[in-house]
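**Q** Quick one: sequence and predicted model below, then my questions.
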Amino acid sequence: MKKYIGEPVYLNLVGKKELTGVLIDYGSDVLVLLSQNDFYYIPLFHIREIRSLSKEEAGSFSQSDTAMTLSFDEQLSLKEVLHAAAKGSFVEVNITAAHAIHGYITNVLDDYLVLFTPIYETILIPIHHIKFLIPYSKDSRPYGFKLTKAPVSVIKGPPSAFEDHLVKLKGSFITLNIEGKDSISGQLIGKEAEFIELLTVREQQIHLNIHHIKTVMPFVFKEEKQQL
C-alpha cells in the first residue's frame, strides 16, 4: 500500500462502486483518498482492487483547499476516523454504491454509530456496512443552513452493541435499510439468535438476519421523546 501514497489510483469497492483519486494516507484498516475535492475515508475491508492509474487515466489531480480533513489523536484507523468526525463535522456516510446518508455522528459505539440527519432524524448504522465517509468542509452550509454546533443525540445512553440496541427497541416501529431496495418497516417484535422478528403493516410476521441490516431508523412518538 505504501507504494501508492501520493499517486493517482483506481479503487474497485464491494457493491460495484469505482473511485479514482490520489491516495493520501492509510492506516490499520482504512485509507484516505482525495477525489474531486473530497477526502474519502474508505475501510480496507470493502476494497476489492487497487492499482495505479496511467497518465492518460489520471488526467490532472490536485490538492483541494476546500476539502475537509479530520484531526486524529491516535494512529489512523476507522474508529479514529469516526470519533474525529463525531466532533462536529457534517458528513456523508455511504452504505451502498447508490445509497448515501448525510448528517452528524452523535455516538460511536463498539460496532455501530448513531447518526442525526435533517431528513430522518436518528439512524443506527453498523460500522461494517460503511463503504466510505466524506467530511464536509467547515464553511459548508448543508441544505443552506449554518449550524453553530452539531445536534445532540436524542438517544440517552445507547447500548454499546448493535444487537443490544435492537433488543432495547422491542415494541418500537422501525424502518430498516432506508432508501434501499430491501427497505422495510414494521413493529419490532423481538430478537432470536441471529434474527429479528418484524410485524409488517398487514401483520405478517417475518424474520430478518441482523447481519444484513444496513440501517435502522426508529420512529419515536412525541410522548416517548421525553423518556429517551
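**A** Looks like it arrived, so ask away.

**Q** C-alpha only now, for contacts and for neighbours.
**A** Noted.

**Q** The residue nearest the centre of the chain is in what secondary structure piece?
**A** The chain has Val93 as the residue nearest its centroid, 3.6 Å off, counting by Cα atoms, centre = their mean. Using DSSP states H and E, Val93 sits in strand 90-96.

**Q** How far off centre is the helix or strand following that strand?
**A** Counting by DSSP H and E, the element after strand 90-96 in chain order, helix or strand, is strand 99-108. In terms of Cα atoms, centre = their mean, to the nearest Å, the centre of strand 99-108 is set 6 Å apart from its chain centre.

**Q** Likewise for stretch 161-168?
**A** Relative to the centre of its chain, stretch 161-168 is centred 18 Å away, using Cα atoms, centre = their mean.

**Q** Just the buried residues of it, please?
**A** Under the neighbour-count criterion of 16 or more other Cα atoms under 10 Å, stretch 161-168 has Phe162, Glu163, Leu166, Val167 buried.

**Q** Just give me the closest of those to Ala100.
**A** Phe162 (20.1 Å; Cα to Cα).

**Q** so who does that closest one touch?
**A** Asp110, Asp111, Tyr112, Pro126 (Cα atoms under 8 Å, 6 or more residues apart in numbering).

**Q** what's the closest of the residues you listed to His207?
**A** Looking across the contacts of Phe162 and measuring by Cα to Cα, the closest to His207 is Pro126, at 18.5 Å.

**Q** one more structure, for comparison:
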Amino acid sequence: MKNILKKLVGEKVKLQLPGKKIIAGMVIEIGSDVLVLFDGKDYLYLPIVHIQKITKLEPKEDDIPPPSGTPNIEHDEELSLRKVLTLGKGMFTEIYITGNQPIPGFISSIMNNYFVFYSPVYKTMLISLNHLKWLIPYTANQRPYSLTNQQLPLQPVNISLARTLEVQIEKMVNELVILNIGENSNLIGKLNSLQNNFIELITAREELIYLNMHDIKTIHFTNM
C-alpha cells in the first residue's frame, strides 16, 4: 500500500505527539511504521502511530541545519519499529516513554509486545512497545553520564523472559514493582495479581489500587 508520508522525505516539518509535545526537524526516512527525523542535533526514530499531526515548517520557523552525517542505525531493507529496535540492540540509546525525562541506556531483549531496556538509573525495565514515543541512538563515542565499561557494562540481563508483557507481569506477582517510572506514589507497590487486563497493586499504605494493563508503559523491579 502506498505511504502518503513518503512525499515528506527531505522536508522540514513540525510533528505533534501525545501530551501536546511538538518536535521539529527534517524528515530523513519513512518506514512501514516509523519516521526518522533529524532535529538539528539527533536522529529521532518515532513510531508513526503516535504522530497526531504533521505540518511543514514556515520559513520563519526554519532554523534547523541540514544533517552533516547519516543516521546511526544502518539498514538495507525498509525500516520498521521492530527492525530499529533489533538493529539498536546493545547500542547506547535514549528513549522517551512518559513524563518529562528521557531515559538513556540500552536495549537488551525484544519480545512480542515489549522490550527490555537497561538504564543506569532505573536498572532493568520492561517497556511496552505500544508506549514508546521515540528512540535516539547515541553516536559511537557517547556514553550515558560518561560512565565507564565497568560502571555500565553492555551485557544481557540474566532473567527468564515471557513472550508477552502480560505473561511476564503474571510472573512478577508478589514482587515490589515500580510502574510508569513511578510518576506518582500510587504506581509503586506490591504486585498482587493480574486478571482481566487489570493489575491489582498494594501501595505502601496497604491500599488496593486497580490499574488498566493497557495504560502500563514501563515496569521494573525495585531489586533489579
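**A** Looks like it came in fine. Computed from a predicted model, the values in this text were never measured in an experiment.

**Q** For the residue nearest to the centre of the first structure, what is the corresponding residue in the second structure?
**A** Aligned by TM-score structural alignment, Val93 of the first structure pairs with Ile95 of the second structure.

**Q** For its match, which non-adjacent residue is spatially closest?
**A** Leaving aside its chain neighbours, Ile95 of the second structure sits nearest to Leu135 (4.5 Å; criterion: Cα to Cα, 6 or more residues apart in numbering).

**Q** The one you found reaches Phe38, doesn't it?
**A** No - using Cα atoms under 8 Å, Leu135 of the second structure is not in contact with Phe38, being 12.0 Å away.

**Q** Just the buried positions in stretch 153-162 of the second structure, please.
**A** Leu154, Val157, Leu161.

**Q** In a markdown table: these, plus distance to Gln142 of the second structure.
**A** Shown next, in a markdown table, are those (distance: Cα to Cα, whole Å):
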| residue | distance to Gln142 of the second structure |
| --- | --- |
| Leu154 | 14 |
| Val157 | 22 |
| Leu161 | 29 |
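
**Q** how about those residues in a markdown table, adding secondary structure and distance to Glu175 of the second structure?
**A** Listed next are those as a markdown table, based on DSSP: H, G, I helix; E, B strand; the rest coil; distance: Cα to Cα, whole Å:
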| residue | secondary structure | distance to Glu175 of the second structure |
| --- | --- | --- |
| Leu154 | coil | 26 |
| Val157 | coil | 18 |
| Leu161 | coil | 15 |
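
**Q** Could I get the contacting residues of Ile184 of the first structure?
**A** Here Ile184 of the first structure is in contact with Thr175, Leu176, Asn177, Ile178 (Cα under 8 Å, 6+ apart).

**Q** what residue of the second structure matches up with it?
**A** In the second structure, the residue paired with Ile184 of the first structure according to TM-score structural alignment is Leu187.

**Q** Reduced to three states, what does Glu224 of the first structure come out as?
**A** helix (DSSP: H, G, I helix; E, B strand; the rest coil).

**Q** Next one: it from Ile105 of the first structure, what distance?
**A** Here Glu224 of the first structure is placed at a distance of 22 Å from Ile105 of the first structure (Cα to Cα, to the nearest Å).

**Q** residues in the first structure aligned with stretch 32-50 of the second structure?
**A** Counting by TM-score structural alignment, stretch 32-50 of the second structure sits on residues 28-46 of the first structure.

**Q** Pull out the buried residues from the matching stretch.
**A** Buried residues in stretch 28-46 of the first structure (16+ other Cα under 10 Å): 30-35, 38-44, 46.

**Q** can you tell me the helix or strand for Phe116 of the first structure?
**A** Counting by DSSP H and E, Phe116 of the first structure is part of strand 112-117.

**Q** Name the residues that touch that strand?
**A** Contacts of strand 112-117 of the first structure (Cα under 8 Å, 6+ apart): 101-108, 121-128, 151, 153, 161-162.

**Q** Buried only: go through those residues for me.
**A** 101-108, 121-127, 151, 153, 162.

**Q** before we move on, back to that, out of the contacts of Ile184 of the first structure, flag the one nearest to Phe195 of the first structure.
**A** Leu176 (13.2 Å).

**Q** Quick one: neighbours of the nearest residue to the closest one once chain neighbours are set aside, just the number.
**A** Once flanking residues are discounted, Leu176 of the first structure sits nearest to Val216: 4.7 Å by Cα to Cα, 6+ apart. The local packing of Val216 of the first structure (other Cα atoms under 10 Å) involves 21 other residues.

**Q** what's the answer for the one 3 residues further on, then?
**A** Here the number of neighbours of Phe219 of the first structure (other Cα under 10 Å) works out to 18.

**Q** Wait, Tyr45 of the second structure touches Val34, no?
**A** Yes - with contact defined as Cα under 8 Å, Tyr45 of the second structure counts as touching Val34 (6.5 Å).

**Q** residues in contact with the residue nearest to the centre of the first structure?
**A** Val93 of the first structure sits in contact with Ala100, Ile101, His102, Ile130, Lys131, Phe132, Leu133, Ile134, where contact means Cα under 8 Å, 6+ apart.
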